[in-house]
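> Pasted the sequence and its predicted model underneath.
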Amino acid sequence: MYRSLFPRDIFAEMDRLQRDVQQAFDLSPSIRGIAWNGFPALNVGSTPQTLEIYAFAPGVDPSALEVNLERGLLTISGERKSALPEEGDKAAVHINERFEGAFRRVMTLPEDADPDAVNARMSDGVLHITVQRRASAQPRRIAIQ
């Protein structure tokens, strides 16, 4: 891939435009959230007792994150500030591929998720959300009489 450090390079601009168009088609919503290239990136797994959601948001201040659960929809939103120099600092930015700005990810939780038993904690840029499953949905052994 051809890249130049000069901002008016036509090949770099065409490359950026191609990536933007490709991302527009790749960001189709699905029942499991946004397809790849969404921010923050998610890993979702489950155990018989819990749903485990990991949102990878390096460089995001935990106070700038908001996690909401309403009607079975889990929403992770916030804003990542730019680490680049301000325009008045007499510095030039040649390549900026890091996402900055407001973001929002929405995913549907299964019916057995307990909205009253949700825990969220942030460590080293990873937001870990644990959602307990309802006790009535837990597997159990039935005694034969």
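Alright, I've got the coordinates.
> For the rest of this, base every contact and every neighbour count on C-alpha atoms.
Fine.
> Point out the other helices and strands that the longest strand anywhere in the chain packs with.
Residue-count comparison of every strand in the chain, with assignments taken from DSSP state E, identifies strand 113-123 as the longest. Here strand 113-123 is seen to pack against strand 126-133 when contacts are counted using 3 or more Cα pairs under 8 Å, 6 or more residues apart in numbering; DSSP states H and E.
> Alongside the first one, take a look at this:
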Amino acid sequence: MSDPFFSTHLLGEFDRLERQMANLFADFPVSLRATRLGSFPPVNIGSTDDTLEVVAFAPGLDPATIEVSIDKGLLTISGERKPAEIGAGDDVRVYARERFAGSFRRVIELPQHADPDSVSAKYSNGCLSINIGKSEASKPRAITVQ
């Protein structure tokens, strides 16, 4: 006899509901303080006194296919990753495929002191590095006491 309150079927339904909710909110912007697990590309975000630095980990991409834009305080990284070739011939059976392939779009909300006119991006060794300048008013400065 099984326990109707904690059956594996019920737990499976909760997993299905969680996946549906994650897919429903997949295209909403992610702020600097909260990131969604499983997003592609995964990012590290930090800052210096002069810049905000975003590093997106996206190996296997052609830099020419990556689009980076800033509009209304949102940094958008988008592109497409081709599926990896597993083997030659039609007789290959795939048992597991964990590498993400397909179109992606990652939106990150930037703080108000980000300067959209001072942005540079560089792709090297599978990492997309984006440096965004800060506005002059937000940079730390020393005040001379008289």
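Received it, and whenever you're ready, just let me know what you need. Note that the structure is a prediction, hence the values are computed from the model and not measured.
> Can you calculate the TM-score here?
Here the TM-score for the pair of chains, by TM-score structural alignment, normalised by the length of the first structure, is 0.76; 129 aligned residues with a Cα RMSD of 2.7 Å.
> Average offset of the longest strand of the first structure relative to the second structure?
The superposed strand 113-123 of the first structure is, by mean Cα distance after the TM-score superposition for the first structure, a mean 0.5 Å from where its aligned residues fall in the second structure.
> Identify each buried residue in that strand, please.
113-115, 118, 122 (16 or more other Cα atoms under 10 Å).
> which residue is nearest the centroid of the first structure?
Per Cα atoms, centre = their mean, the C-alpha nearest to the average position across the first structure is that of P40, at 2.3 Å.
> Now for that one: which residues touch it?
For P40 of the first structure, the set of contacting residues under the criterion of Cα atoms under 8 Å, 6 or more residues apart in numbering consists of 55-57, 103, 105.
> Write the ChimeraX selection for whichever of the residues you listed are buried.
Taking 16+ other Cα under 10 Å as the burial criterion, the selection of buried members of these in ChimeraX is written as:
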select :55,56,57,105
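> Would you map the helices across the second structure?
In chain order, the second structure shows helices spanning 8-24, with DSSP state H as the criterion.
> how close does R71 of the first structure sit to A117 of the first structure?
Here R71 of the first structure is placed at a distance of 14 Å from A117 of the first structure (Cα to Cα, to the nearest Å).
> and S77 of the first structure, what pairs with it in the second structure?
S77 of the first structure maps onto S78 in the second structure when the alignment is built from TM-score structural alignment.
> which non-adjacent residue is nearest that match?
Nearest non-adjacent residue to S78 of the second structure, counting by Cα to Cα, 6 or more residues apart in numbering: R105, 4.2 Å away.
> Check the gap between the one you found and S138 of the second structure for me.
29 Å.
> Those two - which one has more neighbours?
Shown here are R105 of the second structure and S138; by other Cα atoms under 10 Å, R105 has more neighbours (17 against 12).
> The more buried one against G79, yeah?
Yes - in this structure R105 of the second structure lies within contact range of G79 using Cα atoms under 8 Å: 6.7 Å.
> Contact partners for the equivalent of the residue nearest to S78 of the second structure over in the first structure?
Taking TM-score structural alignment, the alignment pairs R105 of the second structure with R104 from the first structure. Counting by Cα under 8 Å, 6+ apart, R104 of the first structure touches 39, 75-78.
> Let me know the closest of the residues you listed to L109 of the first structure.
For these, the minimum distance to L109 of the first structure (Cα to Cα) is 10.3 Å, reached by T75.
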